[in-house]
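In: Need a 3D model of the sequence below.
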Amino acid sequence: MKIYTVFVEPKTSGNIGFLARTMKNFGLKKLVLINPCKLENDAYYQAMHARELVQDAMIYDTLEEFIEDKKITSIVGTTGTAGGSYNIKRIPITPDELGKTMHVNGNIALLFGREGDGLNNQEIEQCDILVTIPTSDEYPIMNITHAAAIIFYEIFKNKKSYPIDDMDISSYDDKKVLTNLTNEIISKLDYPEHKEKQVKIIVKRIIGRAFIAGRESQTLRGTLKRINTRIKNKTHEE
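Out: Reported below is the predicted structural model:
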């Protein structure tokens, strides 16, 4: 399993250094910066003994470019604004639940949004999983590095060998095919437009949270193709 810590459009280089320092505390080594501010000396100063993470940071202009380049299997977004039954896009899990699920091979992107603004709606929709930290209603939004430390700790403490050796998680392309097939089926079910969009988001999140194994993905893809074909044939008969 490779975990990429992705800082989307950081506004201050000092926070980049603080994030690198927090990463090293928990053994994470792959820092990605999306359209970052200029790296000043304070990034290296605040990183302390994690300066090499700042030095070796991978920089991309867009999130999409990074996802495609590294063949990301699962995208985990962080948010301080949790949703619920009436905000499907922002239904999250806790850091503890996240840590317990991350025991399979694959390239995982852990997204942290802009200081103050977080991830935007478009970036949230790209995520397979959302994670949020339960906090006081009086002051719910945490500093990015404080939030990162909690999430990194939960991932770190749950690290262990998966019970099945060399179990491969489905690739980013595999999951994209599953999502596209499911979306094609959903589009044929005569949902109202707003409902159709919600259902598609729900299915995407379910696929993301499942960390589907490669063979499971192949089997599910074949089943979805058969369902799609049956629907097409039934439509033609009518």
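
In: When you work out contacts or count neighbours from here on, use the C-alpha atoms and nothing else.
Out: Fine.

In: Okay, helices next: where are they in the chain?
Out: With helices called from DSSP state H, the chain shows them at 13-25, 41-47, 51-55, 63-69, 95-101, 121-126, 144-157, 172-186, 193-210, 214-237.

In: Among these, which comes closest to Lys2?
Out: helix 144-157 (12.2 Å; C-alpha to C-alpha).

In: What is the closest one packed up against?
Out: Counting contacts by 3 or more C-alpha pairs under 8 Å, 6 or more residues apart in numbering; DSSP states H and E, helix 144-157 is packed against helix 13-25, helix 95-101.

In: orientation of the first one relative to helix 144-157 in degrees?
Out: I take that to be helix 13-25. For helix 13-25 against helix 144-157, the angle by axes from the mean of the first three to the mean of the last three C-alpha atoms, to 10 degrees is 10 degrees.

In: Now helix 13-25: buried residues?
Out: By neighbour count on 16 or more other C-alpha atoms under 10 Å, the buried set for helix 13-25 is 13-25.

In: rewinding a little: how about the helices of the chain in JSON lines, adding distance to Ile75?
Out: Shown next, in JSON lines, are these (distance: least, C-alpha to C-alpha, whole Å):
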{"stretch": "helix 13-25", "distance to Ile75": "18"}
{"stretch": "helix 41-47", "distance to Ile75": "25"}
{"stretch": "helix 51-55", "distance to Ile75": "21"}
{"stretch": "helix 63-69", "distance to Ile75": "9"}
{"stretch": "helix 95-101", "distance to Ile75": "12"}
{"stretch": "helix 121-126", "distance to Ile75": "7"}
{"stretch": "helix 144-157", "distance to Ile75": "14"}
{"stretch": "helix 172-186", "distance to Ile75": "9"}
{"stretch": "helix 193-210", "distance to Ile75": "8"}
{"stretch": "helix 214-237", "distance to Ile75": "17"}
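
In: most packed of these?
Out: Mean neighbour counts were taken over the helices of the chain using mean count of other C-alpha atoms under 10 Å, and the top value, a mean of 23, falls to helix 13-25.

In: Let's compare: structure for the following, please.
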Amino acid sequence: MRKPLVAANWKMNGSREFAERFFTDLNLEGVTSGVVVCPPFPYLSLVAQEAEEKGGFAVGGQDLSQEPSGAFTGEISASMLLDSGARYVIVGHSERRSFYSETSELVAKKFFAAQAAGLIPILCIGETLEEREQGRTLEVVATQMQAVSEVIDTDAWKRAVVAYEPVWAIGTGKTATPEEAQSVHEFIRAQLGQVGDEVQILYGGSVKSANASALFAQADIDGALVGGASLDAKEFAAICRAAV
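Out: Down below sits the predicted model:
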């Protein structure tokens, strides 16, 4: 039985004051899903301390280097994330792929590096609006997954999370219908083969408390990777409560 998971991606937002206020307001009473908060790198230790003191959620990074250490100015290694209290790390978010030209091959190396260090990667995959209109959604998703499959063994998927994020729905207010999302999630699970039933597959793309329940009711949607709505503690908690 897969346990639902809801992850907050704060992206490049927040401050120390914001983080402290967020956790003062965050009430996870009644939440049965797993919860992950992924803050900007400077606030990882602060959030990890909140997690240790209050419990109820884990901490994740928003990205990592594929390299373990070395002369890579500005980069963050998997071991540094672990040392700061992270348990998860987002890999291959569409903003990294589009704004920073991360290829599927690079994403696969980051996925491998995360697992090698003991982190749980949250692999983001998804198509652009143009690719969707061309009818290439499943092709794009399969290609992005295949790049990772080529550097890991099948069982490694059990120690990972997959997040389907249609690029056209991220930060736009547009959301795939529950049925559209379910169709892609079902395809992703089939691509995972014999371990598919053991892998959490999240949906991301303008998830809010208003649409969360309908999305989570789908058979193959195990939770969400939440962007903008995760900056509001009460809204984020409401999304978490919807994941049962």
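
In: Give me the TM-score for these two chains.
Out: Overlay of the two chains. TM-score (TM-score structural alignment, normalised by the length of structure 1): 0.35; 122 aligned residues with a C-alpha RMSD of 4.7 Å.

In: on that earlier part again, mind giving me a markdown table with the helices and strands packed on helix 144-157 of structure 1 and columns for distance to Leu130 of structure 1?
Out: A markdown table is the format used below for those (distance: least, C-alpha to C-alpha, whole Å):
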| stretch | distance to Leu130 of structure 1 |
| --- | --- |
| helix 13-25 | 19 |
| helix 95-101 | 9 |
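
In: which stretch of helix or strand covers Phe236 of structure 2?
Out: Element membership of Phe236 of structure 2, judged by DSSP states H and E, is helix 233-242.

In: what packs against that helix?
Out: Helix 233-242 of structure 2 packs on strand 5-9, helix 16-25, helix 209-216, going by 3+ C-alpha pairs under 8 Å, 6+ apart.

In: Which neighbouring elements make contact with the longest one?
Out: Spelled out, it's helix 16-25 of structure 2. helix 44-54, helix 233-242.

In: neighbours around the nearest residue to Gly34 of structure 2 once chain neighbours are set aside, how many?
Out: Leaving aside its chain neighbours, Gly34 of structure 2 sits nearest to Leu5 (4.5 Å; criterion: C-alpha to C-alpha, 6 or more residues apart in numbering). Leu5 of structure 2 is flanked by 22 other residues according to other C-alpha atoms under 10 Å.

In: before we move on, what about the one 3 residues further on?
Out: Burial of Ala8 of structure 2, expressed as a neighbour count using other C-alpha under 10 Å, amounts to 23.

In: Could you report the separation of it from Ile239 of structure 2?
Out: 10 Å (C-alpha to C-alpha, to the nearest Å).

In: cool, Phe99 of structure 2 as well?
Out: Counting by C-alpha to C-alpha, the gap from Phe99 of structure 2 to Ile239 of structure 2 is 28 Å.

In: just Phe111 of structure 2 next, same as before
Out: 27 Å.

In: same check, this time on Ser98 of structure 2
Out: Where Ile239 of structure 2 is concerned, Ser98 of structure 2 sits at a distance of 27 Å (C-alpha to C-alpha).

In: who has more neighbours, these two?
Out: Ile239 (25 against 13).

In: dump the residue contacts of that one.
Out: 6, 208-209, 212-213 (C-alpha atoms under 8 Å, 6 or more residues apart in numbering).

In: possible to save these as CSV with neighbour count?
Out: As requested, the contacts of Ile239 of structure 2 are exported to CSV (neighbours: other C-alpha atoms under 10 Å):
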residue, neighbour count
Val6, 27
Lys208, 20
Ser209, 17
Ala212, 21
Ser213, 20
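
In: Pick the one among these closest to Val141 of structure 2.
Out: Once C-alpha to C-alpha is applied, the member of the contacts of Ile239 of structure 2 that ends up nearest Val141 of structure 2 is Val6, at 21.0 Å.

In: Test my guess that the closest one contacts Ala58.
Out: No. The criterion here is C-alpha atoms under 8 Å, and Val6 of structure 2 misses it with Ala58 at 10.4 Å.

In: which residues do the two both contact?
Out: Common neighbours of Val6 of structure 2 and Ala58 (C-alpha under 8 Å, 6+ apart) are 35-36.

In: Structure 2: strands as residue ranges?
Out: 5-9, 34-38, 58-61, 88-91, 120-125, 161-164, 200-203, 223-226 (DSSP state E).

In: Adding distance to Ser45 of structure 2, write those strands out as TSV.
Out: Below are the strands of structure 2 laid out as TSV (distance: least, C-alpha to C-alpha, whole Å):
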stretch	distance to Ser45 of structure 2
strand 5-9	16
strand 34-38	11
strand 58-61	9
strand 88-91	14
strand 120-125	18
strand 161-164	23
strand 200-203	25
strand 223-226	21
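
In: Glu133 of structure 2 versus Ile90 of structure 2, what's the distance?
Out: 27 Å.

In: more crowded one of these two?
Out: Between Ile90 of structure 2 and Glu133, counting by other C-alpha under 10 Å, Ile90 is the more crowded of the two (25 against 10).

In: Contact partners for Asp96 of structure 1?
Out: Asp96 of structure 1 neighbours (C-alpha under 8 Å, 6+ apart): 151, 154-155.

In: err, Ala242 of structure 2, not the other one
Out: 209, 212-213, 216.

In: Recalculate using a threshold of 6 Å.
Out: Ser213 (C-alpha atoms under 6 Å, 6 or more residues apart in numbering).

In: Over to Val89 of structure 2?
Out: 60-62, 121-122.

In: Output those residues as JSON lines; include the columns neighbour count and distance to Val107 of structure 2.
Out: As requested, the contacts of Val89 of structure 2 are exported to JSON lines (neighbours: other C-alpha atoms under 10 Å; distance: C-alpha to C-alpha, whole Å):
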{"residue": "Gly60", "neighbour count": "31", "distance to Val107 of structure 2": "17"}
{"residue": "Gly61", "neighbour count": "30", "distance to Val107 of structure 2": "15"}
{"residue": "Gln62", "neighbour count": "24", "distance to Val107 of structure 2": "13"}
{"residue": "Pro121", "neighbour count": "28", "distance to Val107 of structure 2": "10"}
{"residue": "Ile122", "neighbour count": "28", "distance to Val107 of structure 2": "11"}
